[in-house]
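Enquirer: My questions are about this predicted structure, shown below with the sequence.
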Amino acid sequence: MERYVVLILSYILGSIPFSLIVTRIKGINLREVGSGNIGATNVARTGNKCLAALALLLDSLKGFIAVYIAQQFLSDGDFYIYLSAILAVLGHMFPIWLKFSGGKGVATTLGMLIAFNIPVALVFMFAWVVVFLIFRYSSLASLASITAAAFASFFFQKELFLALLTVTILIFLKHHRNIVNLLQGKEYKFL
């Protein structure tokens, strides 16, 4: 019973739309900004870097806290700990409160990685920063970072690999429009 409570809480925690909440407090309707996405990248498009950093922190904390709670209540290496991480990311992507229309799960994945494995999280962050600085596309940086992290997890923590592979597929699917835009040269570029 305990594991199911943890799983439900992971999804609910992941589904809290922090980016939408913090921008609404500032009088901004995030659905009317940039891509209309409720992630930290779209908060950055408002021009408020502090708000974007806060959104990134809060969205990352969702993944971290979901894994941390699961680790406290479930035994080490338990399949359900990894499932709780996936559910937190799914909660961000498909929040029940927003008719299942959420963000892309990248920041929540970062938080989950920090809870599971710091070296893999560092690979994720390094890949994101390098790709973003070179190409100036947040979507491309996100896709590169999750791919690099999945690859790294295979060497650093094999148990994490399958969970991260699942999240990687989900993130690629959520970025389908961005991928098309990148291929057509229409993707939004940060200058």
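Expert: Happy to help now that I have it. This structure is a prediction, so every number in the text was calculated from the model and none was measured.
Enquirer: From now on I want contacts and neighbour counts done on CA atoms only, so please keep to that.
Expert: Will do.
Enquirer: Buried ones in the lengthiest helix in the chain, by neighbour count?
Expert: Using DSSP state H, we find that the single longest helix of the chain is helix 49-73. Buried residues in helix 49-73, defined by neighbour count with 16 or more other Cα atoms under 10 Å: 51-71.
Enquirer: got another, please set it beside the one above:
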Amino acid sequence: MEYILVLGSYLIGSIPFGLVLGKLAGIDVRGAGSGNIGATNVARLAGKKLGVLTLACDALKAILPMLAAAWLLENSGQRELWVALCGGAAFLGHLYPLYLRFKGGKGVATALGIFLYLEPAAALIGMLLFVGVVYNWGYVSLGSLTVALLMPGLVWLLSGSVSNSLLAFGIGALIWLKHRDNIERLMKHEEKSWRKKDSGSNSA
């Protein structure tokens, strides 16, 4: 049962909602802007409404499998661990989707869904930090990287859960890995700013 739930979480996480919603609007988001299937690129290319809808769908594809796992494993002594693993599997599905030959997004919205379920207070603090960084510096990628760096500590301080903290650490490391091009551009002062409404590639 547990392994089936983890596999199902990965398959659900692999659903490329940004690509699907973009195509419904007549746009292949992989061929324009940053080429990313995440909410930021969808918002740039297809409008803020579809961007917000993409963000919500990408978050829900982590939340719903975790809710299902928590319900089905209600009496399991390792319930917390398996719920965390289902969240991690959904996250990996978004980053490396089976349906797109393992070429996916950067995982920020899916990570948000995971932490909204596991530790809502940490997720709220993370969102406030993200908004603050993007407002002050204009870089979505910088906001994403900042929150990814701090989230493991926030989860540990607020929950004390080892499994959830390790999950946060792994998610943060993968988000940084997926943003390596953005990091290079930030260091060279070549990253595109959201304020300038560029179609460049600072998508989260």
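Expert: Noted; the coordinates are in hand. The shown structure was predicted, so the numbers you read here are calculated from the model rather than taken from an experiment.
Enquirer: Can you give me the TM-score here?
Expert: The TM-score (TM-score structural alignment, normalised by the length of the first structure) is 0.96; 190 aligned residues with a Cα RMSD of 1.2 Å.
Enquirer: how big is the offset of the longest helix of the first structure relative to the second structure?
Expert: Here the mean offset of helix 49-73 of the first structure against the second structure after fitting is 0.9 Å, by mean Cα distance after the TM-score superposition for the first structure.
Enquirer: What is that helix packed up against?
Expert: On a contact count with 3 or more Cα pairs under 8 Å, 6 or more residues apart in numbering; DSSP states H and E, helix 49-73 of the first structure meets helix 2-14, helix 18-25, helix 40-44, helix 79-93, helix 106-116.
Enquirer: so the corresponding residue of the second structure for Phe154 of the first structure, which of the three states?
Expert: Counting by TM-score structural alignment, Phe154 of the first structure lines up with Trp156 in the second structure. Secondary structure for Trp156 of the second structure, judged by DSSP: H, G, I helix; E, B strand; the rest coil, is helix.
Enquirer: who touches the longest helix of the first structure?
Expert: 2-3, 6-7, 9-10, 13-14, 18-19, 22-23, 39-41, 43-44, 80-82, 84-85, 88-89, 107-116 (Cα atoms under 8 Å, 6 or more residues apart in numbering).
Enquirer: now the residues you listed: which count as buried?
Expert: 6-7, 9-10, 13-14, 18-19, 22-23, 39-41, 43-44, 80-82, 84-85, 88-89, 107-116.
Enquirer: tally of neighbours for Arg30 of the second structure?
Expert: 17 (other Cα atoms under 10 Å).
Enquirer: OK, contacts around it?
Expert: 19, 36-37.
Enquirer: give me that answer again for 6 Å
Expert: Asn36 (Cα atoms under 6 Å, 6 or more residues apart in numbering).
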